[in-house]
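Undergrad: Pasting the sequence and the predicted model now:
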Amino acid sequence: MEFRQLKYFLAVAKEANFTRAAERMHISQPGISAQIRQLEKDLGATLIDRSGRSAALTAVGEVTLDHARSVLAAVESLRHAVDEVNGLVRGRLVVGMVTACTVTPLFDALAGFHLAHPGVEISLVEDDSSRLVEQVRAGSLDLALIGAAGQPPEDLDGWQVISERIVAAVPPGHPLAERDRITLAELSTYPIICLPRGTGIRAVLDQACAALGLDPTVALQASAPGTVLTLAERGLGVAVLSESMVASYEGLRTVALGDADIPAVLALISAPTKSPALRELLVRCRQAFTGPQPDGLVPVDGAETGQATAG
């Protein structure tokens, strides 16, 4: 008895016709007939009644039908289990992250996964958040750490890691330096230095201003938050970044934006279909981000945890 014979038998039972079953299984009609006869010979019983215009199951055939389904389902389950194991032994994962930042928990998760599953190749891609989202949608990225305005994309699986407000930052002596809080309308009267479009921080600024009918002037933009802060320190404009990005920069004063209510979020996103390796990596990422992290996320250029929301 062979598994293919059971598959042919199920096809004939479903179609009640040898010719249609043969077409369904991409085999010749004589070929499928010969395989069914061999199955009947192996079992010592007639499974198909060929006396009528249709191929009807005999009483033994009816009993055999359920068993054949169970056997093939067990074989498929076995193959799936083996594939699950192989997926953690070999394969490839492509991970995306926002440009110009160091994300310690993500790196910890990648390192732990690599140690446990060295046969899985890991590639890391840097880009801005909007392009990372599209690459996850297209399937060219398995997982991405992105910045977004308000919430992660609803059509992708994801969970929020950080949520914080955007703020302004100015050097001592700036007209806003003695203010604790300003409005977006007041901010818009000054040249702004921010991250480029496609990043989470810029999306928050643009959406918040658009909701109030404001069209601020972004005089300068840079991909690295540290560069934005350095330019602002030199008096070239008002920096707009997340709270944590500005907090550790000693040369600037933080000014709250009272009506910028849309939060900048950092999120891990992935497509709904996940390989065994990706599922394992996601578990490690969740553990890394939600477990004790005394150092938090440590972006480059002196920025704090929120830098990753910029992408």
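TA: Great, that's in hand.

Undergrad: from here on, contacts and neighbour counts on C-alpha atoms
TA: OK.

Undergrad: List the contacts of the spatially most central residue of the chain.
TA: Taking C-alpha atoms, centre = their mean as the criterion, residue 270 is the residue nearest the geometric centre of the chain, at 1.3 Å. The contact partners of residue 270, by C-alpha atoms under 8 Å, 6 or more residues apart in numbering, come to 136, 142-144, 156-158.

Undergrad: Now do the strands in the stretch 51-200 of the chain.
TA: Taking DSSP state E, counting those that start in this stretch, the strands of the stretch 51-200 of the chain run over residues 56-57, 91-98, 120-127, 143-149, 157-164, 166-170, 181-182, 192-194.

Undergrad: starting at the chain centroid, how far to the first one?
TA: Yep, that's strand 56-57 we're talking about. Centroid separation for strand 56-57 versus its chain: 49 Å, with C-alpha atoms, centre = their mean, to the nearest Å.

Undergrad: Who are the packing partners of that strand?
TA: Packed against strand 56-57, as judged by 3 or more C-alpha pairs under 8 Å, 6 or more residues apart in numbering; DSSP states H and E, are the following elements: strand 48-49.

Undergrad: which other helices and strands contact the strand it packs on?
TA: Identification of packing neighbours for strand 48-49 by 3+ C-alpha pairs under 8 Å, 6+ apart yields strand 56-57.

Undergrad: Buried ones in stretch 32-48, by neighbour count?
TA: Within stretch 32-48, the residues that count as buried by 16 or more other C-alpha atoms under 10 Å are 32-33, 35-37, 39-40, 46-48.

Undergrad: Kindly apply the preceding question to stretch 175-191 instead.
TA: Going by neighbour count (16+ other C-alpha under 10 Å), the buried part of stretch 175-191 is 176-177, 181-182, 184-185, 187-188, 190-191.

Undergrad: What of stretch 83-101?
TA: Within stretch 83-101, the residues that count as buried by 16+ other C-alpha under 10 Å are 87-89, 91-101.

Undergrad: Now tabulate those in TSV and tack on distance to residue 165.
TA: Converted to TSV, those look like this (distance: C-alpha to C-alpha, whole Å):
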residue	distance to residue 165
87	40
88	39
89	42
91	39
92	36
93	32
94	30
95	26
96	24
97	21
98	18
99	20
100	20
101	19
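
Undergrad: Assumed residue 241 was part of a strand.
TA: Yes. Note on residue 241: a strand contains this position according to DSSP: H, G, I helix; E, B strand; the rest coil.

Undergrad: want to compare, so here's the second one:
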Amino acid sequence: MDTANLSAFLAVAETGSFSRAAEQLHLTQPAISKRVASLELQLGCRLFDRIGRHIGLTEAGLSLRPRALEIIDALEDARRALSNLSSVVQGRVAMATSHHIGLHRLPPVLREFTRTYPQVALDIQFLDSEVAYEKVLHGDIELAVITLAPTIESPIIAERIWNDPLDFVVAPDHPLARAETLSFAELGEYPAVFPGPNTFTRRIVSQLFSQEGVEPHISMSTNYMETIKMMVSIGLAWSVLPRTMLDSQVHSLRLPGTNLERQLGVIWHSGRTLSNAGRAFIRLLQRNAALDSLPR
């Protein structure tokens, strides 16, 4: 069975369009149609129903899709394993990172990696940590540098790289900014802006409030830390921000006995053979973590 035909089939199944599949695979639409038709002829069944402009998988197509994914994944894994027999670090690394980490943590790591391994092409997607986690889980990308989930389960492997302390913040002219210390109950009386309810950061903060028996008044939600900082700085709400983002635009609040932080790190799939380039990137992150832990 021709893997090029399987790849064309999977691209059409994913995009729901022959033209978009052609763009994804950098081919012409007739070439995609020919590959799918060849696969249908080889298997002796139709894989797609074409009704007007709508394209949907037939029962045979639905049955083939998970098997085709397994075949392509197995071949890619074999290719990486064979490529790893040489010690050359080259090729492509498909990875993801969150916008915050990509802006505030990764630039020096990426700069050193590209200088050290100029033959490696980095394919970086900027995604929410939760989306990146799912992409690693399903084998769509090799690794991700994200906010780690509170609990990590097999088959995902995670390694902490940075501790990321979080502070409660308001605008400098917010009524809460005048308080020397605050309770969770007092904080809960004012509007807050937070990342979405399914984000790892929101779960960490929600768990803390739940322990205190307080329900925060969350009036707005966005997953972009920079946007949250802007809304806090103009006085719309209070929030929680990484300490690395604090400056004169926001005022840090004191909640006695509170030590809030999240873990940032790298994840990969235990069932996937990492490329030499992927291993080299993880080693560089590990070295970065070791340097950060040294006394200053």
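TA: Received the coordinates, thanks. In this text the structure is predicted, and so the values were computed from the model without any measurement.

Undergrad: can you redo the strands of the stretch 51-200 of structure 1 as CSV with distance to residue 232 of structure 1?
TA: Listed next are these as CSV, based on distance: least, C-alpha to C-alpha, whole Å:
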stretch, distance to residue 232 of structure 1
strand 56-57, 82
strand 91-98, 22
strand 120-127, 24
strand 143-149, 22
strand 157-164, 21
strand 166-170, 6
strand 181-182, 17
strand 192-194, 7
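
Undergrad: among the ones you listed, which is the most enclosed?
TA: By mean neighbour count, with neighbours taken as mean count of other C-alpha atoms under 10 Å, strand 143-149 ranks first of those at a mean of 29.

Undergrad: and that one, what does it pack onto?
TA: strand 91-98, helix 129-138, helix 200-211, strand 264-270.

Undergrad: Tell me the helices and strands packed up against the first one.
TA: Of the remaining helices and strands, those touching strand 91-98 of structure 1 by 3+ C-alpha pairs under 8 Å, 6+ apart are strand 120-127, helix 129-138, strand 143-149, helix 276-290.

Undergrad: do that again at 10 Å, thanks
TA: helix 104-116, strand 120-127, helix 129-138, strand 143-149, strand 264-270, helix 276-290 (3 or more C-alpha pairs under 10 Å, 6 or more residues apart in numbering; DSSP states H and E).

Undergrad: just the third one next, same as before
TA: Applying 3+ C-alpha pairs under 10 Å, 6+ apart, one finds that helix 200-211 of structure 1 makes contact with helix 129-138, strand 143-149, strand 166-170, helix 184-187, strand 192-194, strand 238-242, strand 264-270.

Undergrad: Please identify the buried residues of the helix or strand following that helix?
TA: Where DSSP states H and E defines the elements, the next helix or strand beyond helix 200-211 of structure 1 is strand 218-221. Counting neighbours by 16+ other C-alpha under 10 Å, one finds that the buried residues in strand 218-221 of structure 1 are 218, 220-221.

Undergrad: in what helix or strand does the closest residue in space to residue 49 of structure 2 that isn't next to it in sequence lie?
TA: Closest residue to residue 49 of structure 2 in three dimensions, ignoring its sequence neighbours and counting by C-alpha to C-alpha, 6 or more residues apart in numbering: residue 56, at 5.3 Å. Using DSSP H and E, residue 56 of structure 2 falls within strand 54-57.

Undergrad: whereabouts in structure 1 does that strand align?
TA: The counterpart of strand 54-57 of structure 2 in structure 1, counting by TM-score structural alignment, does not exist; no residue aligns.

Undergrad: Trace residue 12 of structure 2 over to structure 1, please.
TA: So, by TM-score structural alignment, residue 12 of structure 2 is left unmatched.

Undergrad: and residue 12 of structure 2, that one's in a helix?
TA: Yes. With three-state DSSP as the criterion, residue 12 of structure 2 is assigned to a helix.

Undergrad: Contact partners for it?
TA: Listed by C-alpha atoms under 10 Å, 6 or more residues apart in numbering, the contact partners of residue 12 of structure 2 are 6, 18-22, 24, 32-33, 36, 48, 55-57.

Undergrad: Please report the distance of it from residue 25 of structure 2.
TA: 10 Å (C-alpha to C-alpha, to the nearest Å).

Undergrad: Repeat that for residue 4 of structure 2.
TA: 10 Å.

Undergrad: Quickly list what's touching both of those two.
TA: Common contacts of residue 4 of structure 2 and residue 25, defined by C-alpha under 10 Å, 6+ apart, comprise residue 32.

Undergrad: related to what we said a few turns ago, can you say which of the strands of the stretch 51-200 of structure 1 is nearest to residue 234 of structure 1?
TA: Between residue 234 of structure 1 and the strands of the stretch 51-200 of structure 1, the shortest gap by C-alpha to C-alpha is with strand 166-170, which sits at 9.4 Å.

Undergrad: pretty sure residue 223 of structure 1 belongs to a strand, no?
TA: No. Residue 223 of structure 1: not assigned to a strand; according to three-state DSSP it is coil.

Undergrad: so what corresponds to it in structure 2?
TA: By TM-score structural alignment, residue 223 of structure 1 lines up with residue 223.

Undergrad: List the contacts of that match.
TA: When contacts are counted by C-alpha under 10 Å, 6+ apart, residue 223 of structure 2 is found next to 98-100, 128-129, 193-199, 201-202.

Undergrad: Reformat the residues you listed as CSV; add distance to residue 232 of structure 2.
TA: CSV is the format used below for the contacts of residue 223 of structure 2 (distance: C-alpha to C-alpha, whole Å):
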residue, distance to residue 232 of structure 2
98, 21
99, 19
100, 17
128, 21
129, 22
193, 8
194, 10
195, 13
196, 16
197, 19
198, 21
199, 19
201, 17
202, 16
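
Undergrad: just the contacts of residue 270 of structure 1 now: which is nearest residue 250 of structure 1?
TA: Proximity of those to residue 250 of structure 1 was ranked by C-alpha to C-alpha; the top entry is residue 144 with 31.1 Å.

Undergrad: I am finished for the moment; much appreciated.
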